[in-house]
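1. model the structure of this input:
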Amino acid sequence: MSLDRGAREKLVRALAASMIEHAEELTSLDQAIGDGDHGLNMKRGFEAVLATLPGLADKALPEMLKAIGMTLVMKVGGASGPLVGTFFMELGKALPEQPARTDLVAAADKAIDAVKMRGRSEAGQKTLLDVLVPVQAVFAGGGDAKAIAAEAAQAADRTTPMLATRGRASFLGERSIGHMDPGSRSASLLISAAIAALEFEATS
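-> Purely as a prediction, here's the structure:
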């Protein structure tokens, strides 16, 4: 997969738009089981990312992803900044400038492992890992753009009946059941935005 400067800028703008446009939804989800600031925090972080354009898109893909991650770590409050920022940074560190699909799969594996370590969590605990892990399984298994986007949305939905055992929501115990995890929702939105922006194909 080779992304020219225009494609890299399109990707950044799509990721930012997904968080800015859904900030109220994410805030509402977080008000139910968290601190109520997830949407605002993600919006603030990606507005800061947008502010680094056009220079950000001048960077090679790996450097661009690392820069996005660093900005999110610095600008996004709560647990989301370190976790989402870590994913972007580790993805950038692991990718060559013109990655093939196998490179993307391997880099995503490393990024997910870094998120697990940073958050001291695993899939099944009602966190963004409950989207990242199953989506990665579909991606690694050769799924196309439609299958990946569908899994991202379905995986976020599957967090609704889950009991939270990590993060702020875990303090609610059984009251966390019946509410979608906001981190999972934002992860699904970012994945869908990236796929749409890149017009991703399984053969890329």
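
2. contacts, neighbours, all on C-alpha from now
-> Noted.

3. and the residue in the chain sticking out farthest from the centre, what is it in contact with?
-> Distance to the chain centre peaks in the chain at Glu174, reaching 26.0 Å (criterion: Cα atoms, centre = their mean). Residues near Glu174 by Cα atoms under 8 Å, 6 or more residues apart in numbering: Leu163, Ala164.

4. and Ala164, which of the three is it?
-> Three-state call for Ala164 (DSSP: H, G, I helix; E, B strand; the rest coil): coil.

5. looks like it contacts His179 (just checking).
-> No. With contacts counted by Cα atoms under 8 Å, Ala164 stays clear of His179, the gap being 9.8 Å.

6. elements contacting the helix or strand encompassing Ala155?
-> According to DSSP states H and E, Ala155 maps onto helix 145-158. Applying 3 or more Cα pairs under 8 Å, 6 or more residues apart in numbering; DSSP states H and E, we find helix 145-158 packed against helix 129-140, helix 182-198.

7. how about JSON lines for these, with mean neighbour count and distance to Phe88 added?
-> Formatted as JSON lines, the helices and strands packed on helix 145-158 follow (neighbours: other Cα atoms under 10 Å; distance: least, Cα to Cα, whole Å):
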{"stretch": "helix 129-140", "mean neighbour count": "21", "distance to Phe88": "12"}
{"stretch": "helix 182-198", "mean neighbour count": "22", "distance to Phe88": "11"}
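
8. need the ones you listed in CSV (columns: distance to Lys75).
-> As requested, those are exported to CSV (distance: least, Cα to Cα, whole Å):
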stretch, distance to Lys75
helix 129-140, 21
helix 182-198, 16
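
9. before we go on, could you also do this sequence so I can check it against the first one:
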Amino acid sequence: MNIIHTPQMKDMILFMAERIIESKPLLTEVDSRIGDGDHGIGMAVGFTAVKEKLAGEEYSDINQLFRQTGMAMLGSMGGASGVIFSSVFLGAVKGMEVKECVDTKEFAQMMRKGLDTVKQRGGAQPGDKTMVDALEPACDAMDSCEGTSFGELFQRAFDAAKKGVEATKNYPAKFGRAKCLMERAIGFQDAGATSVMLMFGAFLEWVKKEKANE
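-> Predicted coordinates for the structure are as follows:
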């Protein structure tokens, strides 16, 4: 698969939303070790809202699809997670010309714009023990995927995000409740970074499913 059209993108986002909702216990457990323990709940609420918003709608372009995804999360999650994770989708299509389909290069560019928006709004940088520690490596990995398939794109992104999650275990936290733990947060992975890894894992799983059904 080298091109994803709008209906396919909608299906992929819905598939990813379901996987995130299913991961609520895992994300809650990860977050409870150094945070408030509510990250899994917030992500499940946000992506349940995404499912409810997208399921009965038809979209003519990817821009509108991503905006509605982001707004559903922003309007339902609240708090920092709602702002930050919605920024991935809202930032991805901000100022982008209307597109009915995207190739791997264009998708990588969208994710880079989403990352830039997250960093601008949240202020986090790599090494701060946040979702940026998974999203930035994933974007870096996708930058070199021009001309490849979406299967290869998402495999590289997932592998890089997974390494980013592992790396968060080595960092003290600079944001959220975990910030108060300082060095005691070392040894535990970040919940937001884990969510990013799960997102790309779901994208990869969706592509493999589509290929198997061809």
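
10. rewinding a little: measure the residue farthest from the centre of the first structure to Val49 of the first structure for me?
-> Look at Glu174 of the first structure and Val49 of the first structure: by Cα to Cα, to the nearest Å, they are 36 Å apart.

11. ditto for Gly6 of the first structure
-> 16 Å.

12. the more surrounded of those two?
-> Val49 (22 against 10; other Cα atoms under 10 Å).

13. distance of the more buried one from Asp181 of the first structure?
-> Distance from Val49 of the first structure to Asp181 of the first structure, by Cα to Cα: 24 Å.

14. between the helices and strands packed on helix 145-158 of the first structure, which gets nearest to Ser170 of the first structure?
-> helix 182-198 (13.2 Å; Cα to Cα).

15. what's next to stretch 161-173 of the second structure, contact-wise?
-> Here stretch 161-173 of the second structure has contacts from 127-130, 133-138, 179-190, 193-194, 196-197, 200, using Cα under 8 Å, 6+ apart.

16. where does that stretch end up in the first structure?
-> Stretch 161-173 of the second structure corresponds to residues 152-164 in the first structure, going by TM-score structural alignment.

17. residues contacting the closest residue to Leu27 of the second structure other than its chain neighbours?
-> What sits nearest to Leu27 of the second structure in space, not counting adjacent residues and going by Cα to Cα, 6 or more residues apart in numbering, is Gly40, at 4.5 Å. Taking Cα under 8 Å, 6+ apart, we find Gly40 of the second structure in contact with Ser23, Lys24, Pro25, Leu26, Leu27, Thr28, Asp31.

18. ok, and the closest non-adjacent residue to the first one?
-> Just to be clear, that refers to Ser23 of the second structure. Nearest to Ser23 of the second structure is Gly40, by Cα to Cα, 6+ apart, at 7.3 Å.

19. element containing that neighbour?
-> helix 39-55.

20. past that helix, which element shows up next along the chain?
-> Next along from helix 39-55 of the second structure, by DSSP H and E: helix 62-77.

21. tilt between that next one and helix 39-55?
-> Put simply, helix 62-77 of the second structure runs at 140 degrees to helix 39-55, going by axes from the mean of the first three to the mean of the last three Cα atoms, to 10 degrees.

22. tell me what helix 62-77 of the second structure is packed against?
-> helix 6-22, helix 39-55, helix 79-93.

23. now do 10 Å
-> Where contact means 3 or more Cα pairs under 10 Å, 6 or more residues apart in numbering; DSSP states H and E, helix 62-77 of the second structure is packed against helix 6-22, helix 39-55, helix 79-93, strand 101-103.

24. CSV for these, including distance to Arg156 of the second structure?
-> Converted to CSV, those look like this (distance: least, Cα to Cα, whole Å):
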stretch, distance to Arg156 of the second structure
helix 6-22, 17
helix 39-55, 24
helix 79-93, 18
strand 101-103, 16
